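[1] need a 3D model of the following:
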Amino acid sequence: MEENFGSWIGIFIIALIVIIVLSIFLRFVPVGLWITAYFSGVRVSIGTLIGMRLRRVAPHDIIRPLIKATKAGLELKIDELEAHYLAGGNINTVIDALIAAQRANIDLEFTQAAAIDLAGRNVFEAVQVSVNPKVIETPNISAVAQDGIEIIAKAKVTVRANIERLVGGAGEDTIIARVGEGIVTTVGSAGNHKAVLENPDLISRTVLDKGLDSGTAFEILSIDIADVDVGRNIGAKLQTEQAEADKNIAQAKAEERRSMAIAEEQEMHAETQRMRARVVEAEADVPLAMAEALRAGNLGVMDYYKMQNVHADTDMRKSISDQADNESDA
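    Just a heads-up that it's a prediction; the model follows:
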């Protein structure tokens, strides 16, 4: 009994080891994927799948898109797909784009599609837009005609992807910016805003003739003005602001002249006060000088009285003159 029990234990351990080894093998070597590929018409060896594992490439991410491409009639190499995968590309998107391009009779090679994908663009969406053009709607664009009236316009731009210029070509933002610039230029060159309102297609024709899709990843098919509105009277507003600015400048200059006049008046008043102070100071020295002259005998008593009479006569004449001036002013 003990020998039979020991043998059963040994068999169980061996079976367990075999199962573990087989699980590890099946996990490392995708036999199921190889079988699927084989019956799908994709010839790939087990060694190639093992090599993908060693290169840290997920075999499912390579083989399944390859199966899809093979079923669609595309002839692709595993090395090309693996290289694109290692470069950080999206293989599924590239394969979908190639299939869509083949169905639409668009000449698109794998290398070109891979380059577009690595450039950061959605190559499958680009093929769809090339087949089915899309509409880009611009925001409200304000422009001012020569008569000073603001025109607010919105345009719808129908574009088709240009596969050959997807790598290095400008995107939708550039299209919107160029169309906006064309609208502003066209409205600005109009002599009257009514002409723009009467013929909005004038904007479309003028903008479309400028070749705005040059250097972009799109081909502009049409530019349609979706809405045109009248905005503010910019000319009148500017004139009002200019008049207000001129008034403020004039007021500032007048205030400057007033301040200068006040300063000059104050300076003149200060100078007058200084002159009066000097006169008072000089008048205070007169009695001292006269007393000194009397003591020295240079001035007689009669001369002093004559001088006093002259002063009195001068003061009387000045008083009479002031009184006459006041009566004449009244």
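
[2] C-alpha from now on. contacts and neighbour counts both.
    Noted.

[3] distance check, F110 against R160.
    Taking Cα to Cα, to the nearest Å as the measure, F110 and R160 are separated by 21 Å.

[4] neighbour-wise, which of those two wins?
    The neighbour count for F110 versus R160, taken as other Cα atoms under 10 Å, is higher for R160 (21 against 17).

[5] longest strand in this protein, by number of residues?
    In the chain, assigned by DSSP state E, the strand with the most residues is strand 218-233.

[6] next, the buried residues of that strand.
    Applying a neighbour-count criterion of 16 or more other Cα atoms under 10 Å, the buried positions in strand 218-233 are 218-220, 223-225, 228, 230.

[7] what packs against that strand?
    With contacts defined as 3 or more Cα pairs under 8 Å, 6 or more residues apart in numbering; DSSP states H and E, strand 218-233 has these neighbours: strand 149-161, helix 201-208.

[8] how about the ones you listed in JSON lines, adding distance to I234?
    Listed next are the helices and strands packed on strand 218-233 as JSON lines, based on distance: least, Cα to Cα, whole Å:
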{"stretch": "strand 149-161", "distance to I234": "6"}
{"stretch": "helix 201-208", "distance to I234": "20"}
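
[9] of those, flag the one that's most buried.
    Neighbour counts averaged per stretch over these are highest for strand 149-161, at a mean of 22; criterion: mean count of other Cα atoms under 10 Å.

[10] next SSE downstream of that one?
    Heading C-terminal from strand 149-161, the first helix or strand you meet, by DSSP states H and E, is helix 172-189.

[11] between that next one and strand 149-161, how many degrees?
    Interaxial angle of helix 172-189 relative to strand 149-161 (axes from the mean of the first three to the mean of the last three Cα atoms, to 10 degrees): 140 degrees.

[12] run this one through as well so I can compare:
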Amino acid sequence: MNLLTLIGIGVVVLLFIYLFFYLIPVSLWITAIFSKVKVSLGSMIGMRFRRVPPRVVVESLITATKAGLHMTTNDLETHYLAGGNVPNVIRALISADKANINLTFKQATAIDLAGRDVFEAVQISVNPKVINTPNVAAVAGDGIQLVAKARVTVRANIERLVGGAGEDTILARVGEGIVTSIGSAGTHKEVLENPDKISRLVLQRGLDAGTAFEILSIDIADVDVGANIGAKLSIDQANADLKVAEAKAEERRAMAVATEQEMKARSQEMRAKVIEAEAEVPKAMAEAFRSGNMGVLDYYKMENIQADTGMRESISKGGEKGNKK
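    Got it, this is the predicted structure:
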């Protein structure tokens, strides 16, 4: 046998050894045996072909068995193939068992597949979490704005983690409750004197309904006095009313000017008609003389009447001036 043949045989042997130990994790199998966990070599080889890391499944099964939990490799493989985090589920089940929290493997896997951190949820169930709300601005009955900030202590509700609303919903509901509580106060001084009144009113509303949390307490951390919203609104309303009044006054003035111009136009039209009618009088009198319907005596009589009428008008005007003096 030449050198190249020996090298080829050596490469084949090394490749065989690598494939053997890759497909059959002997060290992991031995660890399982000493941990009193029954996992066959055939099961591990099947995990390789199913693209499931044997170490993840076997080590998680060893951890669960040592903690007194009972489950099979098939359960862990199914959860891994579904896209779950197997080690995180095992840690959550162990923590729940130690804290006497009723959490089954089915519930844990459902919470994990729902996209929530099941281990963190168990921790929040044991150690409640404090959520700080952003600044919430509201206006009291006297128009003074108050800016409040609260601390909400919540505990995870394992039974409602799947399908329950999250922290954003809690914050939104608490903010709405704070606004309602401040708005129902007669004056801002009532709120400043008794800020715990806001907490009581908000807690009575049952804001944790339909959420993945249980609200334990709501504590008002800070209340600051803001702007006088009522005064600003009154000023804005007064300015608006002033502009409306000015617009109406301008409208009335424009209507008065238009009416005056219309009256002048009518007066000029009437005067033109009078002048036109007076121009027709001499023509009518001439026609009456020609037709014999009017004589000289009639003409003089009409002149006397007009002169008498003019004299009376001048006398009456003189009398009015004397009375005015």
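
[13] how close does the following helix or strand past the longest strand of structure 1 sit to structure 2?
    Note on strand 218-233 of structure 1: by DSSP H and E, the next helix or strand toward the C-terminus is helix 234-296. Between helix 234-296 of structure 1 and the corresponding residues of structure 2, superposition yields a mean separation of 2.8 Å, by mean Cα distance after the TM-score superposition for structure 1.

[14] picking up where we left off before, residues making contact with the longest strand of structure 1?
    Counting contacts by Cα atoms under 8 Å, 6 or more residues apart in numbering, the residues outside strand 218-233 of structure 1 that touch it are 148-162, 165-166, 171, 197, 200-201, 203-205, 207-208, 212-213.

[15] what of stretch 174-189 of structure 1?
    The list of residues contacting stretch 174-189 of structure 1 from outside it, by Cα under 8 Å, 6+ apart, reads 136-138, 141-146, 151, 153, 193, 196, 203, 206-207, 210, 212-213, 216.

[16] and for stretch 144-154 of structure 1?
    Stretch 144-154 of structure 1 is contacted by residues 137-143, 183-184, 187-193, 225-236 when judged by Cα under 8 Å, 6+ apart.

[17] so how many other residues sit close to M311 of structure 2?
    Other residues near M311 of structure 2 come to 12 when the count uses other Cα under 10 Å.

[18] could you say which helix or strand holds it?
    Residue-wise, M311 of structure 2 maps onto helix 296-324 under DSSP H and E.

[19] for that helix, give me the average deviation versus structure 1.
    Mean deviation of helix 296-324 of structure 2 from its aligned counterpart in structure 1 after superposition (mean Cα distance after the TM-score superposition for structure 1): 6.3 Å.

[20] so that helix versus helix 229-291, what angle?
    Using the same axes, to 10 degrees, helix 296-324 of structure 2 lies at 150 degrees relative to helix 229-291.

[21] now for helix 296-324 of structure 2, which elements pack on it?
    Counting by 3+ Cα pairs under 8 Å, 6+ apart, helix 296-324 of structure 2 packs on no helix or strand.

[22] residue in structure 2 matching E109 of structure 1?
    Superposed on structure 2 with TM-score structural alignment, E109 of structure 1 falls opposite T104.

[23] just to check, its match is in contact with L93?
    Yes - here T104 of structure 2 reaches L93: they are 7.4 Å apart, a contact under Cα atoms under 8 Å.

[24] the more surrounded of the two?
    Looking at T104 of structure 2 and L93 with other Cα under 10 Å, you find the greater number of neighbours at L93, namely 26 against 12.

[25] the residue nearest to the spatial centre of structure 1 and I151 of structure 1, how far apart?
    Most central in structure 1 under Cα atoms, centre = their mean is A177, positioned 11.1 Å from the mean C-alpha point. Counting by Cα to Cα, the separation of A177 of structure 1 from I151 of structure 1 is 17 Å.

[26] over to I220 of structure 1?
    Taken as Cα to Cα, the spacing of I220 of structure 1 relative to I151 of structure 1 amounts to 24 Å.

[27] ok, G168 of structure 1 next?
    From G168 of structure 1 over to I151 of structure 1 the distance is 35 Å, taken as Cα to Cα.

[28] which part of structure 2 lines up with the longest strand of structure 1?
    Applying TM-score structural alignment, one finds that strand 218-233 of structure 1 aligns to the residue range 213-228 of structure 2.

[29] tell me how far that stretch lies from the chain's centre.
    Here stretch 213-228 of structure 2 is found 19 Å from its chain centre; the criterion is Cα atoms, centre = their mean, to the nearest Å.

[30] look up how far S234 of structure 2 lies from the aligned partner of K247 of structure 1 in structure 2.
    Across the two structures, K247 of structure 1 finds its equivalent in L242 of structure 2, going by TM-score structural alignment. When Cα to Cα is the yardstick, L242 of structure 2 and S234 of structure 2 sit 12 Å from each other.
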